[in-house]
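Participant: Sequence plus predicted model, see below.
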Amino acid sequence: MGLMGVRQVFDARLRPLINPPLNACGRALARAGISANAVTLAGLVPAIGAGLSIAYGHTLAALALIVLNRVLDGLDGAVARVRGSTDFGGYLDILADYVFYLAVPLGFAFAAPDNAIPALVLVASFTLTAVSFLAFAALAAKRGQTDSAHGAKSFLYSTGLAEGGETIAVFIAMCLWPAAFAWLAWGFAALCGLTVIQRSVMARHTFG
């Protein structure tokens, strides 16, 4: 079984474990009148807080805020499944995700001058993966293509080597071993580069 097959099997086995508690919390929030967009916006607080905590050297606090942000990121989808999803909600969700993805490396850049170059390269790699991801999604939407591999989403999520789960794992490692930030940043930036190449090949086969 290839890497993508392993990832899909892992995702398929993980969802039945995490979806029930998330959906239960989502139903409770929806009954309380809280919208999915409100949950998404609330997630910006720990996202920015994680970056600030890292900048001031509090990486364990940042780790807790990263986990909180990801829980809220799952909850907004659970609320949306109850109250109904919107196109603006999908837009806001992606925007909030990338605020989070940029806050962490920027925090490390401010924490130590030696981190600045690898943080810059990591941010640049995130930009390229975002462009490839969103361009693929836009073209897939134009053709009416959807899938359910990542759960109910506002648009198609194209698979890549570096996705959300891998990013969170690297961020956690950075917080646990901040002295290894540069090595982790360079390595994950390379993985993002491979993802862009992989997605470009996929786009050529899909849209060519």
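Facilitator: Structure's in. What do you need?

Participant: Every contact and neighbour count from this point should use C-alpha atoms.
Facilitator: OK.

Participant: after the helix or strand residue 78 falls within, next one along is what?
Facilitator: Assigned by DSSP states H and E, residue 78 belongs to helix 59-83. The helix or strand immediately downstream of helix 59-83 is helix 87-111, counting by DSSP H and E.

Participant: tell me which residues in that next one are buried?
Facilitator: Residues of helix 87-111 classed as buried by neighbour count (16 or more other CA atoms under 10 Å): 89-90, 93, 96-97, 100-111.

Participant: between it and helix 59-83, what angle do the directions make?
Facilitator: 180 degrees (axes from the mean of the first three to the mean of the last three CA atoms, to 10 degrees).

Participant: how distant is helix 87-111 from the center of its chain?
Facilitator: Relative to its parent chain, helix 87-111 has a centroid offset of 8 Å by CA atoms, centre = their mean, to the nearest Å.

Participant: another structure for you, compare them:
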Amino acid sequence: MLDRPLRAVLARPVDAIARVLDRRWISPNGLTMTGLALGVAAAVAAGLQWWWAALALWLVSRVVDGLDGALARLRKADGRAGESEAGGFLDITADFVAYGATVVGVAVGATAGFAALWWPFLLVLFAYYINGTAFLAFSSIAERTGRTIDDGRSLSFLGRIAEGTETIVVHSLWFIMPFWAAPIAVVWAALVAVSAVQRMIAGYRALR
């Protein structure tokens, strides 16, 4: 609701900062990854209950994240390397990783002493979040650019080690062996996270 009016207000100062950052050794993708690193650092700080540090890191990460697109558009307008589909994919995926990471960090920090009850499942949720973002963002951009993957599904799905069948099996194991649910969740979260990283890399390369 507030994105459009806020963008209008901040357009000029953001463009001005982008011009200051327009140096050969600074790239839009580099800014994206810097924003991601700062967002994850904010999540870690929150988990350690360093709340003011977390707030500072989070705000700086979002400022940096807002500059990658501005720098790309500036270079495109000047006839240099500018916005790319791969960069857009990387940006939205990094955003959702940062968002999910901070949710986990705040949950750990705000409920210290009780995390043992739910943290394995929260890791699974975090992995699902990243994984879903990667393949949904790829599917959307691939559709728009005519680079779809047609395997009979409605989306352009980047298949990897954790897919629908594996998900059904793991969820069934939770019901069958609830006393092992937490260890299963840890292993499953790791597998889904690996799949998410694989999809991010594959999607970025496919859209370059």
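Facilitator: Arrived safely, thanks for sending. Remember, predicted model here, so these are calculated numbers, not experimental data.

Participant: Look up how far residue 100 of structure 1 lies from residue 60 of structure 1.
Facilitator: Distance from residue 60 of structure 1 to residue 100 of structure 1, counting by CA to CA, to the nearest Å: 16 Å.

Participant: Residue 27 of structure 1 versus the residue nearest to the spatial centre of structure 1, what's the distance?
Facilitator: Centroid-nearest residue in structure 1: residue 164, 3.8 Å away (criterion: CA atoms, centre = their mean). Computed with CA to CA, the distance linking residue 164 of structure 1 and residue 27 of structure 1 is 24 Å.

Participant: and if you look at residue 120 of structure 1?
Facilitator: 40 Å.

Participant: Which parts of the helix or strand in which residue 116 of structure 1 is found count as buried, going by neighbours?
Facilitator: Secondary structure assignment for residue 116 of structure 1, by DSSP H and E: helix 116-142. Residues of helix 116-142 of structure 1 classed as buried by neighbour count (16+ other CA under 10 Å): 116, 118-130, 132-134, 136-137, 140.

Participant: and after it, which helix or strand comes next?
Facilitator: Note on helix 116-142 of structure 1: by DSSP H and E, the next helix or strand toward the C-terminus is helix 164-176.

Participant: How about the contacts made by residue 128 of structure 1?
Facilitator: Contact partners of residue 128 of structure 1, counting by CA atoms under 8 Å, 6 or more residues apart in numbering, are 192-193, 196.

Participant: could I get these as a markdown table with neighbour count, distance to residue 55 of structure 1 and secondary structure?
Facilitator: Listed next are these as a markdown table, based on neighbours: other CA atoms under 10 Å; distance: CA to CA, whole Å; DSSP: H, G, I helix; E, B strand; the rest coil:
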| residue | neighbour count | distance to residue 55 of structure 1 | secondary structure |
| --- | --- | --- | --- |
| 192 | 25 | 24 | helix |
| 193 | 20 | 26 | helix |
| 196 | 23 | 29 | helix |
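
Participant: Tabulate those residues in JSON lines, adding columns for distance to residue 44 of structure 1.
Facilitator: Formatted as JSON lines, the contacts of residue 128 of structure 1 follow (distance: CA to CA, whole Å):
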{"residue": "192", "distance to residue 44 of structure 1": "23"}
{"residue": "193", "distance to residue 44 of structure 1": "27"}
{"residue": "196", "distance to residue 44 of structure 1": "26"}
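
Participant: just checking, what packs against the helix holding residue 78 of structure 1?
Facilitator: helix 3-31, helix 36-42, helix 44-55, helix 164-176 (3 or more CA pairs under 8 Å, 6 or more residues apart in numbering; DSSP states H and E).
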